[in-house]
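Enquirer: Structure of the sequence below:
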Amino acid sequence: MKPLSPEAFQRIQDWLYSSAGILLSAQKQSLVVSRLWRRLEALGLADFDAYLAYVFGPQGAGERAEMLDRLTTNETYFFREPGHFALLKNRILPSLHGRTPRVWCAAASTGEEPYSLAMLLSDQLGTSWQLAASDICGRALEKARSGLYRMERLNLMPEDYLKRFCRRGTGSYEGMLLIDPTLRGRVRFVQHNLLDRWPEADDFDVIFLRNVLIYFDQPTRQRVLDHLCSVLRPGGWLIIGHCESLAGLSLPLQQQAPSVYRRVSEPNSERMSA
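Expert: This next block holds a predicted model:
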């Protein structure tokens, strides 16, 4: 196979940015090759130039979706950044004073984060909660909907949650766990591009958008967060990743702690900027 040419890589960079707002650095060329070369083999194409000619040709819509799925990163695990779950339990839920919370996990990936949220919400509130989970990657959402995972990296999951909300695999499923079907059915998975507005007339109490903003440039961060703030109720909470920042953005948010923000009560009265 011919190497990925600079021109082909630039074309992939431009397309990924325009389609998903993701900045692909020059250091990611080997990642692109590792994730796409099997598609060239499957399609019988000799090189990346031929592949891109097919992808961006009249018959390439399905392959464009496949390429997007393969190039988006889906690194996650149960109860990642556990301080946020403690905050949800000890501060955010009590602040709702018994109102049924509406939560959006805006980067659901393969489902570990929304199911972690669902376990906590079920433990604390029974059935009085609503949870939407979205991702741009269709293949990741298929994995999430299945609720089937390998028994790895579960050290942050409370032991009683593992017993109450998961089923251990046996036989050919040895080493796997399945999220309890009742809990799984409570999570509403939606394929959604964060560059677009949320398609429904929701008013969320809490939005988790963790470890996603690092892939965007500043204009794209502003665009994405404007969309999120438009469906975050006044007083609602936005949780981002610990390594992320909203510095330099103009938003109707007040910082409560590192990576934790609340929307101001009057959207036009105060906007955070730096």
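
Enquirer: drop to CA atoms for contacts and neighbour counts, all remaining ones
Expert: Will do.

Enquirer: for this structure, what's the longest strand?
Expert: Longest strand of the chain, by residue count under DSSP state E: strand 232-240.

Enquirer: Can you name every helix or strand that it contacts?
Expert: Counting contacts by 3 or more Cα pairs under 8 Å, 6 or more residues apart in numbering; DSSP states H and E, strand 232-240 is packed against strand 204-209, strand 260-263.

Enquirer: Can you name the element that comes right after the first one?
Expert: Heading C-terminal from strand 204-209, the first helix or strand you meet, by DSSP states H and E, is helix 218-230.

Enquirer: Which stretches in the stretch 101-250 of the chain count as helices?
Expert: 112-125, 138-146, 159-165, 181-186, 218-230 (DSSP state H, counting those that start in this stretch).

Enquirer: so of the ones you listed, which one's packed in deepest?
Expert: Stretch with highest mean neighbour count among the helices of the stretch 101-250 of the chain: helix 112-125 (a mean of 20; mean count of other Cα atoms under 10 Å).

Enquirer: by how many degrees do that one and helix 138-146 diverge?
Expert: 30 degrees (axes from the mean of the first three to the mean of the last three Cα atoms, to 10 degrees).

Enquirer: Packing partners of helix 112-125?
Expert: Using 3+ Cα pairs under 8 Å, 6+ apart, helix 112-125 is in contact with strand 130-135, helix 181-186, strand 187-191.

Enquirer: Residue 145 versus residue 135, what's the distance?
Expert: If you measure residue 135 against residue 145 using Cα to Cα, to the nearest Å, the figure is 12 Å.

Enquirer: okay, the helices and strands packed on strand 232-240, which one's buried deepest?
Expert: In terms of average neighbour count - mean count of other Cα under 10 Å - the standout among the helices and strands packed on strand 232-240 is strand 204-209, at a mean of 23.

Enquirer: for comparison, sequence B:
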Amino acid sequence: MGLTIWEVVPFVALFGVLFTLVVLLQKVRNAPAPQVAEGDRAESRDVGETGSGVEERSAGTVRRRRGGLARMRRAVGTEEGGEVEESVVSGAAGRKKSKKEANREARREAREARLAAVEERRERESRMEEARREEDEREMEEMREREEEERKEQEERDKKEKEEYEAWKDMFKLEEEGEDGGMEEEDEEMLEKFCGRLREGRIVVLEEVGMEFGMGTEEVVDRVVKLEEMGRINGVFDDRGKYVCVSEEEMKQMALFIEKRGRISIEELAIETSRLLELDSVT
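Expert: Model (predicted):
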């Protein structure tokens, strides 16, 4: 630790005083002794003794001053050493305090990091829960929409089937004999009878069916097409005026055959249908 100017001034002043005393003492020693009478020698001796005493006193003063200076220097050194020691202690305490503060700051940052991680996890879980809830609501809404759509489609199918059935009944009319020539609508029994004729025959001649039900061939074709649209029967027409009635499973096999073969003719389709029905011998 450096000395301030106010601490240096006393030493400079003391050094100046000592230097002045030394110079004066040196001048006294080098001064020539005056010639005096023998009578005065005793006085001179007395004076010499007195001067010796003064010199001794001056030397003692110098020694005392030097001793004081040494003590002052030691005191200053002690003070400086104390200040240095105090500075060292203060520095150690400061470093210890800084280390404690650093540890405290590190613990605070770690705690804040943990809290931030917990908060982030909570927010992430909350977002995931919200996303799941929205997904569930969306699925429920889609399910309700599908059910509503299926209900409407079923109602539409029922309505269409009813309309087609009514139209079908209007198309099946038999003429009454007599002058009045009245027309009577056939019921479900007539419809089932017609469908049963096609299913039982499997391969039927359309002209023969028309003769049985009092209709022309073209009219029979129209009735068969209507029944297919209603889903009551399934089958194919061939180019020989015949109709091949097949089941749902047989229709799937035929669809697979067409898919494998690609584009085929009606004759090829009829042959494959006959094969499926195990009626290859029927012409």
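
Enquirer: How alike are these chains, TM-score-wise?
Expert: Here the TM-score for the pair of chains, by TM-score structural alignment, normalised by the length of structure 1, is 0.20; 81 aligned residues with a Cα RMSD of 5.5 Å.

Enquirer: So for residue 12 of structure 1, which of the helices of the stretch 101-250 of structure 1 sits nearest?
Expert: Across the helices of the stretch 101-250 of structure 1, residue 12 of structure 1 has its closest neighbour in helix 218-230 (17.8 Å, Cα to Cα).

Enquirer: quick one, what contacts the residue nearest to residue 244 of structure 2 when sequence neighbours are not counted?
Expert: Among residues not flanking residue 244 of structure 2 along the chain, residue 203 sits closest, at 4.3 Å (Cα to Cα, 6 or more residues apart in numbering). Contacts for residue 203 of structure 2 were tallied using Cα atoms under 8 Å, 6 or more residues apart in numbering; they are 242-245.

Enquirer: Settle this for me: residue 236 of structure 1 is touching residue 205, isn't it.
Expert: Yes - at 4.5 Å, residue 236 of structure 1 counts as touching residue 205 under the criterion of Cα atoms under 8 Å.

Enquirer: Show me what the host helix or strand of residue 9 of structure 2 is packed up against.
Expert: Applying DSSP H and E as the criterion places residue 9 of structure 2 in helix 5-30. For helix 5-30 of structure 2, the packing partners by 3+ Cα pairs under 8 Å, 6+ apart come out as helix 38-171.

Enquirer: Can you name the next helix or strand after the helix it packs on?
Expert: Following helix 38-171 of structure 2 in sequence, per DSSP H and E, is strand 173-175.

Enquirer: And for residue 256 of structure 1, the neighbour number?
Expert: 11 (other Cα atoms under 10 Å).

Enquirer: pretty sure it is touching residue 263, no?
Expert: No - applying Cα under 8 Å as the test, residue 256 of structure 1 and residue 263 come out as separate, 10.2 Å apart.

Enquirer: any idea how far residue 204 of structure 2 is from residue 276 of structure 2?
Expert: 16 Å.

Enquirer: higher neighbour count, those two?
Expert: Using other Cα under 10 Å, the more surrounded residue of residue 276 of structure 2 and residue 204 is residue 204, with 18 against 15.

Enquirer: where does the more buried one land in three-state SS?
Expert: Here residue 204 of structure 2 is strand, with the state taken from DSSP: H, G, I helix; E, B strand; the rest coil.

Enquirer: likewise residue 184 of structure 2?
Expert: strand.

Enquirer: Tell me how many other residues crowd it.
Expert: Residue 184 of structure 2: 13 neighbours (other Cα under 10 Å).

Enquirer: Do I have it right that it meets residue 170?
Expert: No - contact criterion Cα under 8 Å: residue 184 of structure 2 and residue 170 do not qualify, at 9.2 Å.

Enquirer: picking up where we left off before, next, format the helices and strands packed on strand 232-240 of structure 1 as a markdown table and append distance to residue 223 of structure 1.
Expert: Converted to a markdown table, these look like this (distance: least, Cα to Cα, whole Å):
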| stretch | distance to residue 223 of structure 1 |
| --- | --- |
| strand 204-209 | 14 |
| strand 260-263 | 16 |
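
Enquirer: Relative to residue 125 of structure 1, which of those strands is closest?
Expert: That would be strand 204-209 among these, by Cα to Cα, at 14.7 Å.

Enquirer: Point out the other helices and strands that that closest one packs with.
Expert: Here strand 204-209 of structure 1 touches strand 102-105, strand 232-240, going by 3+ Cα pairs under 8 Å, 6+ apart.

Enquirer: Select, out of the ones you listed, the one closest to residue 70 of structure 1.
Expert: Among these, strand 102-105 sits nearest to residue 70 of structure 1 (Cα to Cα), with 20.9 Å.
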